[in-house]
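Participant: Coordinates only, no sequence provided:
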């Protein structure tokens, strides 16, 4: 069987999303200022935010809402024509432009037969929230308590400390009667949500009937519960909303619609198509940023410096935030010296602790799959489109009212592997962190990884931490599942021979071999549930990948090496919020160690990745960060 690489996955995504040819687009008029170029800038701003993604626009909105505090957001990508992103029709109709993603490939992945993966990250105003599959989930309570545990008791980085920001960050829309009728076993509790944000968590009015079989299948498993709400911070099987306005426009809801469009503020500026090259420092104080147009690759392009009167806030994401710090002389001294960059702050953890969710392909075909209303062998089929259009035009229902998935299983290892989870935990507890990191890793980085391993060894034994994630589709089987808490960590560092080119992304998948053991348990569980269950026998399931002949650990590991995706497009951890002695980059106020007036606010601050898609968590981090900045407290 040929390897299904990330590049193949990208090709499949591109085909589904109907990538179009390059064209020119008009930008709608906005009340906040979208600047045409550096000539329209103020002399200085109170806050300069690097990155106009999920976190950057959220922080920019909150800091400028007094109408007086001046804020500039600088974004590498374009301010795209809204309808090209906003439209919530099924994935087949989305028109994603190829220049809305960066062109980055990872280094060869040793444990994946030297696979080089496409690093799929957004390059457009709105960031990942503009292009993701709109999954509105938040993980479990333990994910957030784990962050604060590295600082000792009393940290506000906990479930209780984050829940208020989950609430303020999203406007929950009660599902309509039509929606409820199509979501059996739906539970929701609005006390876990807010109602003031312009960022919506809404519900489509259509679900494929086949989902009920998958939901029932998992619900009846030993130890699997249906939580009172998808946002309750618990493991189980549940329905969850989509980042969409399900009551009004039936459009994608993301950082731009929630935190930029239609804001009537002359003090909130956005400079798109602009690449930040470094942060300026006066001694150990951040004073501003240097940038140029991102429309040219010439190193001779004109550079402009803008001053930040109060702070620079770095929200460029887990791939580019560490790169910008390193280009500014903030990072591992040895790396910076190799690149010819003067070290201004020796901070070994910058770019280390890189994490992502790990996915594995597992394909099941149903020979007697008649549980959907219209077989979708080809989503471009005119008959299917006509049927979907008819439903949409009649009452705004049908497939065009939904984006992707709205339900799935999010399960712990004691549930997945009741006979082996204790031995897996014991194995991790005895590991020496230095054995699974690059040889030249700094002692503080090693100490931080050792602390994470201890925390994850405990998580393996818990019924309240997610290790297995699988979406339910209902129209056709989802052909993969993910490991939500991999032990392996990678790195994102500048290219020492060409520092201003794209950074060197090294996933180091399965560098901790216990990940093979955990993935093996997940795979065997997935087979038992989705192939061998009596409930699905009527549909005649046939496992086509890896195939029933794969039974031994050796065969399974061989399959993993050829069919693992090192990324679920959820990069995190490269500017970890950890104590300095544990390789941390930012403290509990998200301030960069050793630098005054500089914070990092994005997914890179996660010390341990959460067991969920990252968007909802990033919005909450940004809301909490804005509160910290405005109020001067944790």
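Facilitator: Good, I have the coordinates. Everything quoted here is computed from the prediction, not taken from an experiment. Numbers count the residues shown, from 1 in each chain.

Participant: contacts, neighbours, all on C-alpha from now
Facilitator: Will do.

Participant: what are the ranges of the strands in the stretch 301-450 of the chain?
Facilitator: With DSSP state E, counting those that start in this stretch as the definition, the stretch 301-450 of the chain shows strands at residue ranges 304-314, 330-331, 345-346, 358-361, 363-366, 407-411.

Participant: Just list what the second one packs against, helices and strands only.
Facilitator: Helices and strands in packing contact with strand 330-331 are listed as strand 345-346; criterion 3 or more CA pairs under 8 Å, 6 or more residues apart in numbering; DSSP states H and E.

Participant: outside of the strand it packs on, which residues touch it?
Facilitator: Strand 345-346 is contacted from outside by 284, 329, 330, 331, 332, 333, 594, 595, using CA atoms under 8 Å, 6 or more residues apart in numbering.

Participant: follow-up on the earlier one: of the strands of the stretch 301-450 of the chain, flag the one that's most buried.
Facilitator: Burial of those is given as mean neighbour count (mean count of other CA atoms under 10 Å); strand 330-331 ranks first at a mean of 28.

Participant: if we can go back for a sec, any chance of the strands of the stretch 301-450 of the chain in a markdown table, plus distance to residue 535?
Facilitator: Output for the strands of the stretch 301-450 of the chain, formatted as a markdown table (distance: least, CA to CA, whole Å):
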| stretch | distance to residue 535 |
| --- | --- |
| strand 304-314 | 50 |
| strand 330-331 | 54 |
| strand 345-346 | 58 |
| strand 358-361 | 22 |
| strand 363-366 | 13 |
| strand 407-411 | 17 |
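
Participant: Mark which of the contacts of strand 345-346 are buried, thanks.
Facilitator: Using 16 or more other CA atoms under 10 Å as the burial test, the contacts of strand 345-346 include 329, 330, 331, 332, 333, 594, 595 as buried.

Participant: Now the fourth one. Nearest residue, chain neighbours left out?
Facilitator: The shortest distance from residue 332 to any residue other than its chain neighbours is 4.0 Å, reached at residue 348 (CA to CA, 6 or more residues apart in numbering).

Participant: Included below, for side-by-side comparison, is a second structure:
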């Protein structure tokens, strides 16, 4: 193999696969893509309904664990990250949420100049092919296939949407369009019944290009520096350590855990953090690994009066039938992630855009995919998505095989605890609307006895789980904790960029795969020196009375 390339990309994940495609598409540059994991050609990755398997499999995901979380009763939280072609887009839930338009305006306010919604929207459009056609908000010629799965065939999906409207919230037919706030169908990155990861959408079409080299099972040790210039990468494959050089740039796309960890292993970061791990300081940059943010969620579970939930499909025989149909036809229950309706609401008056997110599931099951109780049920996942608590990723050893220290400080901030109290109370009101009367039976979790602030706080500390959206650890901006500038260049180091969810200044209201892909699409143009796409003038849908009301202004119907 050649040992010199124009660009070296570390990490074949949601961002790295996009960059590998875009930087090689005109044949001008040679690109090396390094990935610690291996092939994504597994039925458990490609079949959407099997989503819980790769996330919990060491072969396909780093099984990171946090330090004891001080505000979650010292629980250690699971933090899986993709370790396979496609990265976390090959192990995630395939939910496609861009975030609210104001989330990106917020980035601009934090110093990420040029990353407001008007400049980001054209790249969201460039990336996708929306199953129902393009418009001012949606793309129709991009690599990423996006649809609604099985079109909400199970009546529980529509009942949940109707209940949200009955409770006084908007109906929003496309939360990725003009207006996020409200209830409606949910979108997923599935194409022709197959998980449409960035490996499938971007990397596979580029694999035969002579100017792209992909090396798997390659553990990056460090970025090679000559003074304040990045010149290459040291990596290990099959026990052999090799140095490769970059003629133009090294680009880290190892994710919000991997990218700051690799910078620290390379001697770039906070002096105290590096020296405590026995690493010589090459460039002091105190924000590396700081500003860590994530989404938490828990789920409400109810028994279902009618035998129509997916709990009737969780036995081995039905799983065999679902899998067989998917293998033969790529359709049916195997071709969906089962999150086909959703909601985005504001937790209280005075919040300008939604900070709570719902995923509705017509089943009651645990995170490992097993049924939660005998009989039929349904659940709704709910989380407060604009946390104010901040954590860190810190290198623990100079050995690149040693996991970093991770702590999110979940629920440290009172505003986050307040947000989860709203989650409990507002969700209960929605599920008790008339639209759910034909289906809703006893509340299983949290349980009707959980209603005071103290009881809710205790339940949340015990039951809440990560939504697996770590981000913001190499934040973009110009302040003292910023790691990269608005062109994703590492401050103070030439020839080195970070392009992945770690560069988000703040976490958006939604799942992170879509905005990560968008960031990589726009960064690819910046890296190549191309004129960025013209900003959009599309309107942003906001409740005009957001300062005075918590919902659309329609009073909730009596809940019987």
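Facilitator: Cool, got the structure. Not measured: the values here are computed from a predicted model.

Participant: Fetch the TM-score of the aligned pair.
Facilitator: Once superposed, chain against chain, the TM-score is 0.86 (TM-score structural alignment, normalised by the length of the second structure); 517 aligned residues with a CA RMSD of 2.5 Å.

Participant: who's in contact with the residue lying farthest from the centre of the first structure?
Facilitator: Centroid-distance maximum for the first structure: residue 538 at 36.5 Å, with CA atoms, centre = their mean. Shown here is residue 538 of the first structure, whose contacts under the criterion CA under 8 Å, 6+ apart are residue 368.

Participant: how far away is the aligned partner of it in the second structure from residue 312 of the second structure?
Facilitator: In the superposition onto the second structure, residue 538 of the first structure corresponds to residue 438 when matched by TM-score structural alignment. Distance of residue 438 of the second structure to residue 312 of the second structure, computed by CA to CA, to the nearest Å: 18 Å.

Participant: swap in residue 202 of the second structure?
Facilitator: As it turns out, when the distance is counted by CA to CA, residue 202 of the second structure lies 37 Å from residue 312 of the second structure.

Participant: Between the two, which has more neighbouring residues?
Facilitator: Using other CA atoms under 10 Å, the more surrounded residue of residue 202 of the second structure and residue 312 is residue 202, with 25 against 15.

Participant: Is it correct that the more buried one is in contact with residue 142?
Facilitator: No: proximity of residue 202 of the second structure to residue 142 does not meet the contact threshold set by CA atoms under 8 Å, at 9.7 Å.

Participant: on that earlier part again, pretty sure the residue nearest to residue 332 of the first structure sits against residue 333.
Facilitator: Yes: Residue 348 of the first structure lies in contact with residue 333 (CA under 8 Å); the separation is 7.1 Å.

Participant: just the helices in the stretch 301-450 of the second structure please.
Facilitator: Taking DSSP state H, counting those that start in this stretch as the criterion, the stretch 301-450 of the second structure carries its helices at 316-329, 414-431.

Participant: With mean neighbour count and distance to residue 223 of the second structure added, can I get those in TSV?
Facilitator: Formatted as TSV, the helices of the stretch 301-450 of the second structure follow (neighbours: other CA atoms under 10 Å; distance: least, CA to CA, whole Å):
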stretch	mean neighbour count	distance to residue 223 of the second structure
helix 316-329	14	42
helix 414-431	19	37
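
Participant: Those into TSV, with extra columns for distance to residue 22 of the second structure?
Facilitator: Rendered in TSV, the data for the helices of the stretch 301-450 of the second structure read as follows (distance: least, CA to CA, whole Å):
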stretch	distance to residue 22 of the second structure
helix 316-329	31
helix 414-431	39
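
Participant: Which of these sits closest to residue 64 of the second structure?
Facilitator: Counting by CA to CA, residue 64 of the second structure lies closest to helix 414-431 out of these; the figure is 23.6 Å.

Participant: now that closest one, how far from the chain's geometric center?
Facilitator: Chain-centre distance of helix 414-431 of the second structure: 22 Å, with CA atoms, centre = their mean, to the nearest Å.

Participant: okay, the angle between it and strand 341-345?
Facilitator: Regarding helix 414-431 of the second structure and strand 341-345, their directions subtend 130 degrees when assessed with axes from the mean of the first three to the mean of the last three CA atoms, to 10 degrees.

Participant: so what secondary structure elements neighbour helix 414-431 of the second structure?
Facilitator: Counting by 3+ CA pairs under 8 Å, 6+ apart, the elements that helix 414-431 of the second structure packs against turn out to be helix 155-166, strand 377-384, helix 453-463.

Participant: out of those, deepest packed?
Facilitator: Of all those, strand 377-384 carries the top mean neighbour count, a mean of 26, counting by mean count of other CA under 10 Å.

Participant: got the angle for it vs helix 414-431?
Facilitator: Orientation check (the same axes, to 10 degrees): strand 377-384 of the second structure against helix 414-431 gives 150 degrees.

Participant: Just tell me what residue 485 of the second structure corresponds to in the first structure.
Facilitator: The pairwise alignment with the first structure assigns residue 485 of the second structure to residue 587, based on TM-score structural alignment.

Participant: burial of the corresponding residue of the second structure for the residue nearest to residue 332 of the first structure, as a residue count?
Facilitator: Taking TM-score structural alignment for the superposition, residue 348 of the first structure sits opposite residue 286 in the second structure. The burial count assigned to residue 286 of the second structure is 17, neighbours taken as other CA under 10 Å.

Participant: and residue 286 of the second structure, what does it touch?
Facilitator: Applying CA under 8 Å, 6+ apart, we find residue 286 of the second structure in contact with 269, 270, 271, 480, 481.

Participant: mapped onto the first structure, which of those hold?
Facilitator: By both residues aligned by TM-score structural alignment, their matches' CA atoms under 8 Å, the contacts of residue 286 of the second structure still in contact after alignment to the first structure are 269, 270, 271, 481.

Participant: and the first one, what pairs with it in the first structure?
Facilitator: With TM-score structural alignment defining the correspondence, residue 269 of the second structure maps onto residue 331 in the first structure.

Participant: pretty sure its match is touching residue 350, no?
Facilitator: Yes: counting by CA under 8 Å, residue 331 of the first structure touches residue 350, with 5.1 Å between them.

Participant: Give the residues shared as contacts by these two.
Facilitator: Common neighbours of residue 331 of the first structure and residue 350 (criterion: CA under 8 Å, 6+ apart): residue 325.

Participant: Which members of the kept ones among the contacts of residue 286 of the second structure define the maximum pairwise distance?
Facilitator: The two members of these with the most space between them (CA to CA) are 271 and 481, at 13.3 Å.

Participant: Overlap in contacts, the two.
Facilitator: Listed as contacting both residue 271 of the second structure and residue 481 by CA under 8 Å, 6+ apart are 285, 286.

Participant: Return the closest of the contacts of strand 345-346 of the first structure with respect to residue 628 of the first structure.
Facilitator: For those, the nearest to residue 628 of the first structure is residue 595 (17.2 Å; CA to CA).
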